[in-house]
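Student: Mind looking at a prediction? Sequence and model below.
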Amino acid sequence: MRHSLELKVPPAIVFAGALFAVWLLSRLSEPGFWWGLELAGRLLIGAGALVIVAATLQFRRHRTTLDPREPDKATALLTRGIFAFSRNPIYLAFGLIVLGFALAAESVAALIVAPSFMAYLQLFQIKPEEAYLRQKFGQRYLNYCQRTRRWLGRTLTDDAR
């Protein structure tokens, strides 16, 4: 079933909207966390930024598209480096950054933004991208999906070997 938003809104715009929502919700609620969570939030923001840099460098090195709205323009299937641990490292990084900002803002209300943002990405961006990549790269992509989880982690099943 196709949704009208599939691959239409650039994920970077949705990411900016999620950060704005975190900011807004943090202004509407009283801080209520232990100070150590601000540090954890800052570490998540830094980790997310590093993942974005690593993934972007791989896209550039392999001269394939970085524009997620046009997965049919992909010229290479990236399965090594950061892509060996996440099929969607930039989206994962966006989620870490959104969560990091919510923690750094010490806002309980803002914590709902990260899972909502990631659910949106999965439904309207990742699922359609996966369909294109499955069509374009066939069995190689299916093997990759068996080895590497959508968000984070590797599987070591017999089917993936």
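Tutor: All right, it came through fine.
Student: contacts, neighbours, all on C-alpha from now
Tutor: Will do.
Student: Go through the chain and flag its longest helix.
Tutor: helix 36-61 (DSSP state H).
Student: contacting residues for residue 24?
Tutor: For residue 24, the contact set (Cα atoms under 8 Å, 6 or more residues apart in numbering) is empty.
Student: take a look at this one as well, against the first:
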Amino acid sequence: MHIPPPVPFTLAWIAQSLIVRKNRDTPVPVLSRAAGVAVGGVSLALMGGTVAQFRLGDTTIDPARPDRSSTLITTGPNRLTRNPIYLGFAGLLVAHALWRGSLTAALPVAGFVAAVTPQIEHEEDALMSRFGRAYARYVGRVPRWVSWR
């Protein structure tokens, strides 16, 4: 069963909002707000850049139909992470937690990652079937999320 990525993202966002609801009168440090804006901006740029690369490659961005991929995109944001759109969604959740000044509000990010991992695995299987060795080489050099090297 495919769950569109915006669904777990929205549920995590709502969970974050409920977590911080009781502390909404607590002042949030300016640095936390600024970090939230920065992380949010980078996340949106990552997602937008990815969509642009997929459009240039004339391939699908539909996670429900990875079998429709016509081109293996390994440039742009995809040279840094195999899942830049999912990473962008996670980044937006981190940005939201920073904006709200709540470390606890970052907890739903883990729930989001857990919720989308089966979809990512499905996409990886489809891409491996479609692109074979080229995809295997890509997997060998580009991390699923981020590299700490």
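Tutor: Sure, I can see it. Computed from a prediction, not measured in an experiment: that's the story for all the values here.
Student: circling back to that earlier point, quick one: the longest helix of the first structure aligns where in the second structure?
Tutor: Per the alignment by TM-score structural alignment, helix 36-61 of the first structure matches residues 31-56 in the second structure.
Student: follow-up on the earlier one: what packs against the longest helix of the first structure?
Tutor: If you count contacts as 3 or more Cα pairs under 8 Å, 6 or more residues apart in numbering; DSSP states H and E, helix 36-61 of the first structure packs onto helix 89-104.
Student: Next, the contact list for the residue lying farthest from the centre of the first structure, please.
Tutor: Distance to the chain centre peaks in the first structure at residue 30, reaching 28.4 Å (criterion: Cα atoms, centre = their mean). By Cα under 8 Å, 6+ apart, residue 30 of the first structure lies in contact with residue 107.
Student: In three-state terms, label it for me.
Tutor: Of the three states, residue 30 of the first structure takes coil under DSSP: H, G, I helix; E, B strand; the rest coil.
Student: still on that earlier bit, what's the distance between the longest helix of the first structure and the middle of its chain?
Tutor: Centroid separation for helix 36-61 of the first structure versus its chain: 11 Å, with Cα atoms, centre = their mean, to the nearest Å.
Student: what comes up buried for that helix?
Tutor: 37-38, 40-46, 48-49, 51-52, 54-55, 58-59 (16 or more other Cα atoms under 10 Å).
Student: before we move on, what about stretch 137-149 of the second structure?
Tutor: Taking 16+ other Cα under 10 Å as the neighbour-count basis, stretch 137-149 of the second structure is seen to contain the buried residues 138, 142-144.
Student: Out of those residues, which comes closest to residue 97 of the second structure?
Tutor: Looking at those and their distance to residue 97 of the second structure, the nearest is residue 144, at 22.9 Å (Cα to Cα).
Student: Looking for the alignment partner of the closest one in the first structure.
Tutor: Aligned against the first structure - with TM-score structural alignment as the criterion - residue 144 of the second structure pairs with residue 150.
Student: isn't that match right next to residue 84, touching?
Tutor: No: with contact defined as Cα atoms under 8 Å, residue 150 of the first structure does not reach residue 84; the gap is 10.5 Å.
Student: Brilliant, that's me finished.
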